[in-house]
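Enquirer: Okay, predicted coordinates and the sequence, questions at the end:
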Amino acid sequence: MGNEQKQENLNNQNIQEQEPKQMMPYVDNQDMKERATRFGTGGFAAIIYAVVTTICLYKNAYGIMTVLFAAATIGFLYYVCSHAPQSKAYDNREDKTSNPHTMIYYIGILLLGVSIFLTGDRFLIACNYIGIYLLSMTVFFTCFCDAEKWGVGKYIRAVIGTVFSPLGYLFRGFSDCYVYVRQREKKKSKAIYVLVGVLIALPFLVLMLIVLSEADAIFKYIVDRSIGNLQLSGNLAGFVMMLVAVFVTVYGIFCKMVIQPPKIDCEEKRMVEPMIGITFCGLLTALYAVFAIIQILSPFLGKQMLPAGYSYSEYARQGFFQLLFVAAVNLVIVLVCNRAFAESRVLRTILTIMCGCTYVMIGSSAVRMLMYIRAYHLTYLRVLVLFGLLVLVVLFTGTIIYLYKNTFPLMKYMIVACGGLYIAFALSHPDTYIACYNLACARADVQTWMAEDVDTDDMEIRLIDLMQYDLQAGSADRTPAVFEFLEWAQARGIWTDENDDEAQSLLTYHSNLCTSRRGIRTFNVSTYRGKTALENYLEN
């Protein structure tokens, strides 16, 4: 019995020692395999994308390299979406019938990148980068989520949630890379050693590039012309920090989509009694109808119904922003009511009438703004306002279609239609047309003053007061128009003194805008055209 008991205890001890060795590696290996596979799919793509992005955009927000950045963004999105098994666009997926259509978003990203390269307008440049981000998120949502079922609110929630997603996966890129290296070491692959060699060689390449640039003036000139204002010796730390930040952000978003994509309940919940909506919307629509009739009778038909002491410009300025606010609120009301309340023909009819009244408000807002522009010329804000009104018309058109056909892809319509409008707006260079319009009005004023025999000094003072915004504001997009106007004015005896403060101030301002960007990497069409106009003016 004693020997049997000892043998049984020995067997139990061996089982306890063997169980962890059999079970724990299985769990760890499964997790390690998933992490290595994930890094193999998105990690190297994120590293390459971070390197290309940093080379393109480091201290170069709007050079020709933005086109390469846009192309790299498309390449990264296409690669990870077609190689991640969780994606609907996965290459090895058996069901190819539901492959998401993302080509139109890729085209939009490329056009936005081209638009950045063509303009010097900082506002447009910032909006273009935001547009590239939003279109990139749309590609991710289309491939990894059921985005075709999302409404406007759900899409906004998903975008906001994804903005902060890299924080939850801040060090995942480095830990997944470590796991991938360990897995590759077991397979005795030499590819990882090549990668390590490249990473070790990079700082030495940079060091030798700096040393050799100092050793030969011709080589230094070639390097400076090639990399523009990227001074490696002084900005290496910033370059590396940007590279790491881009990698962490991009890989964090990729991990979010693969591990925990936005899952938003898309179930229809139209259970609220429609009589509430009918009463609420009916009262508002009745008010809107009265207001719409007044708008039709006053500005549209030219009826002189203004209160005493009001000019048309004051009338336009007073009511425009209120009407714009009401139109935006009405869009939200129509969308929410259509989603929240149970199906009702009466409610649908009331919402349609509300949309019609809103069209009248938008038209009234446009007429008011055009009257104000006629009196006080164009500014960037006024152009943006007119563009916003056009976008509202497009959004309400899609909303009306959605009221009568719930299967209509409203969110995709909004992204494609509004995105297309914005790309057309960005490519049109609005700052150029603002300057051309205002300076054309100034030409007409000068012609009038000359016909009235106004003194030249007096005309100069009037022009300075009138054109301060147009001559010394805005971007490089307006530089050619400014110097064309300056030549025209000087041909008529205005600002002809070589030491004239206004002319010298214009030269200084636009010279700083257009001549600071040098090198192939930072080449920009707008600043090049401005520099050419400046040189032509100085030659003449």
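Expert: Cool, the structure landed.
Enquirer: Please count neighbours and contacts with C-alpha atoms only from this point.
Expert: Noted.
Enquirer: Buried residues, the host helix or strand of Gln16. List them.
Expert: Taking DSSP states H and E as the criterion, Gln16 maps to helix 2-38. Across helix 2-38, burial judged by 16 or more other Cα atoms under 10 Å covers Met32, Arg35, Ala36, Thr37, Arg38.
Enquirer: structure B:
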Amino acid sequence: MIRLAIKNKLIIFSVVLSILFNYFFLFSKLGVSVLIFNIILLTIGYFCSKEVDGFSKKKYMIISVTILLLSTPFLRYDFALFKVFNFLLIIGMYGLIVHSIIPFNIFQWFLLTFQSLLLPLGKLNQLFLDLEIITTIKKKGFINVIVGLVLACMFLIFVVPILLSSDVVFNTMITQMVTLSLTTVLRKGFFRFFVFLFFAAYIYNHVARKINYVSIDTLYSPKRVFNITSSYVFLICIDLVYLAFSFIQIKYLFLGNQLPEGIHYAQYAREGFFQLVFISAINVLVVTIFNQFKKAHKLTNGLLLITVICTYIMTFSAFYRMSLYESTYGYTRLRLLVYLFLIAEAIALIPILIGIFKANFKYLELASISVFIFYILLTFLNVDAFIAVKNIERYSNNPHEINFDYQYLEQLSLDAKPVIEAHMSEYPVYIQTSFKRSFEEKQSNYSDLNWYEWNLAR
């Protein structure tokens, strides 16, 4: 029970913050107001929470510093994507404060977050958990094999079309093995099957009313998501596909062997990076889930190791393809973010790889913290200025061979203005005029800002 004194403080706390929120954010642009609001919120929150049983001052201070670091990009830059991510992470950090009396566990934290936002959708796996209980009771080996095959088919129906679209050689070899359009069949089949599973799971969960809190003991109990036989079948199926795909990457992309007739290396190497980024991210999730709930079997560890190695090959393939594409067409926000995402993914895979073979290794916490620190450091990067620098350097080194895409630079925020102005004398007159007009238009959008909407870029 919350004591009356604390409850009264929380009421006042809520009223004050509501007033500040309306003043700072309603119909206003985000700027220094985010940092000020969080300082006030954390200060008042500390005095309201310090008397609660189980309150940890050290944990509160660490999370508070993290929140303030995430608030600083709103003061420094106008890059919208970082603002969106930081806003979501700030909410997550406040979630840690709210549940500070619970020992931190990454699975439990995500579960609490999803349950608080989307309760019916937070337990869509209840149908499959109940089905797993049924198959365990029956204890028939062939059923576990069928379960593994079905799960593998579901996964590959989703993954294979993306792999086919990412690599033209892989696509050619696979389509030569079948008479029908495999991509079309798989996409239609996946869509129908996904819709069926989604509504079945949702209706089951809604009617059964089984939205319950999952304790940390349940997450680490001996109960496993997959039977060991099902796990073997699933991992063997996907690893066979990944090994075939990785072999093609090494042979044709990295070693530069002769491509099949009609396929040119320049086109082949500059396509498919977005698909590979997506697949590699899915693989990280798959390995993490299996690593969390698997039993300690050497074969399972070996299969997961193969998955991780293939994921690294896909990650490097995506990075290499993107570098070739970027060298031809220049930097954009999306292309830069692909690089950064791939680096973060490679960092996250290291503790996950260690966790496959080392029992009781807190790989998930270490991977999350490593990626989070990497992201925190990235928020101090002036993205638009970096893009402007790289594209201007690219043009300056080959002014007669490369078309200067000044129109894209005009789309960047005012964060890039100092870099562009520093090289203004190098541009033709019509480009200088266009840049100046663009800067004036952007600056006019901030002419009537309130003091709390100010940041360094404006």
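Expert: Arrived safely. Fair warning: this is a prediction, and the values are worked out from it, not measured in the lab.
Enquirer: can you give me the helices for the stretch 1-150 of the second structure?
Expert: 4-24, 32-49, 57-76, 80-98, 106-117, 126-138, 141-166 (DSSP state H, counting those that start in this stretch).
Enquirer: Let me have these in CSV, extended by distance to Leu285 of the second structure.
Expert: Shown next, in CSV, are these (distance: least, Cα to Cα, whole Å):
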stretch, distance to Leu285 of the second structure
helix 4-24, 36
helix 32-49, 32
helix 57-76, 25
helix 80-98, 19
helix 106-117, 12
helix 126-138, 18
helix 141-166, 12
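Enquirer: Show me the one of the ones you listed that comes nearest Phe199 of the second structure.
Expert: helix 126-138 (10.9 Å; Cα to Cα).
Enquirer: The closest one aligns to what range in the first structure?
Expert: Across the first structure, nothing matches helix 126-138 of the second structure (TM-score structural alignment).
Enquirer: now swap in stretch 71-79 of the second structure and tell me
Expert: The aligned range for stretch 71-79 of the second structure is 113-121, by TM-score structural alignment.
Enquirer: if we can go back for a sec, of the buried residues of helix 2-38 of the first structure, which is the nearest to Leu111 of the first structure?
Expert: Nearest member of the buried residues of helix 2-38 of the first structure to Leu111 of the first structure, counting by Cα to Cα, is Arg38, at 30.5 Å.
Enquirer: Now do Trp162 of the second structure: how many residues are near it, please.
Expert: Actually, residue 162 of the second structure is Ile. It isn't Trp. 20 (other Cα atoms under 10 Å).
Enquirer: what's near enough to touch it?
Expert: Gln275, Leu276, Ile279 (Cα atoms under 8 Å, 6 or more residues apart in numbering).
Enquirer: now with 7 Å?
Expert: Gln275 (Cα atoms under 7 Å, 6 or more residues apart in numbering).
Enquirer: Pick out the most distant pair among the buried residues of helix 2-38 of the first structure.
Expert: Across those (Cα to Cα), the longest gap, 9.7 Å, separates Met32 and Arg38.
Enquirer: Pull out the buried residues from the match of stretch 71-79 of the second structure.
Expert: Under 16+ other Cα under 10 Å, the buried positions of stretch 113-121 of the first structure are Gly113, Val114, Ser115, Ile116, Phe117, Leu118, Thr119, Gly120, Asp121.
Enquirer: could you dump those residues to CSV with distance to Gln183 of the first structure?
Expert: Listed next are these as CSV, based on distance: Cα to Cα, whole Å:
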residue, distance to Gln183 of the first structure
Gly113, 38
Val114, 41
Ser115, 43
Ile116, 42
Phe117, 42
Leu118, 46
Thr119, 47
Gly120, 48
Asp121, 49
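Enquirer: Going along the chain, name the helices of the stretch 151-300 of the second structure.
Expert: 168-175, 182-208, 216-219, 228-248, 265-269, 273-293, 298-329.
Enquirer: How many neighbouring residues does the nearest residue to Tyr402 of the first structure once chain neighbours are set aside have?
Expert: Leaving out its chain neighbours, the residue that sits closest to Tyr402 of the first structure by Cα to Cα, 6 or more residues apart in numbering is Phe408, at 5.6 Å. As a burial measure, Phe408 of the first structure scores 14 neighbours (other Cα under 10 Å).
Enquirer: Phe408 of the first structure maps to what in the second structure?
Expert: Checking TM-score structural alignment: Phe408 of the first structure goes with Phe361.
Enquirer: so how far is Phe226 of the second structure from that match?
Expert: Taking Cα to Cα, to the nearest Å as the measure, Phe361 of the second structure falls 21 Å from Phe226 of the second structure.
Enquirer: and the end-to-end length of stretch 402-415 of the second structure?
Expert: OK, stretch 402-415 of the second structure end separation, Cα to Cα: 24 Å.
Enquirer: Mind listing what's buried along it?
Expert: Quick answer for stretch 402-415 of the second structure (16+ other Cα under 10 Å): Phe404, Tyr406, Leu409, Glu410, Leu412, Ser413, Leu414, Asp415.
Enquirer: Does the fifth one touch Asp384 like I think?
Expert: Yes. Using Cα atoms under 7 Å, Leu412 of the second structure and Asp384 qualify as a contacting pair, with a distance of 6.0 Å.
Enquirer: list residues touching both of the two?
Expert: Contacts common to Leu412 of the second structure and Asp384, judged by Cα under 7 Å, 6+ apart, are absent.
Enquirer: which residue in the second structure lines up with Gly420 of the first structure?
Expert: In the second structure, Gly420 of the first structure lands on Ile373 (TM-score structural alignment).
Enquirer: Please identify the helix or strand for that match.
Expert: Secondary structure (DSSP H and E) places Ile373 of the second structure in helix 363-378.
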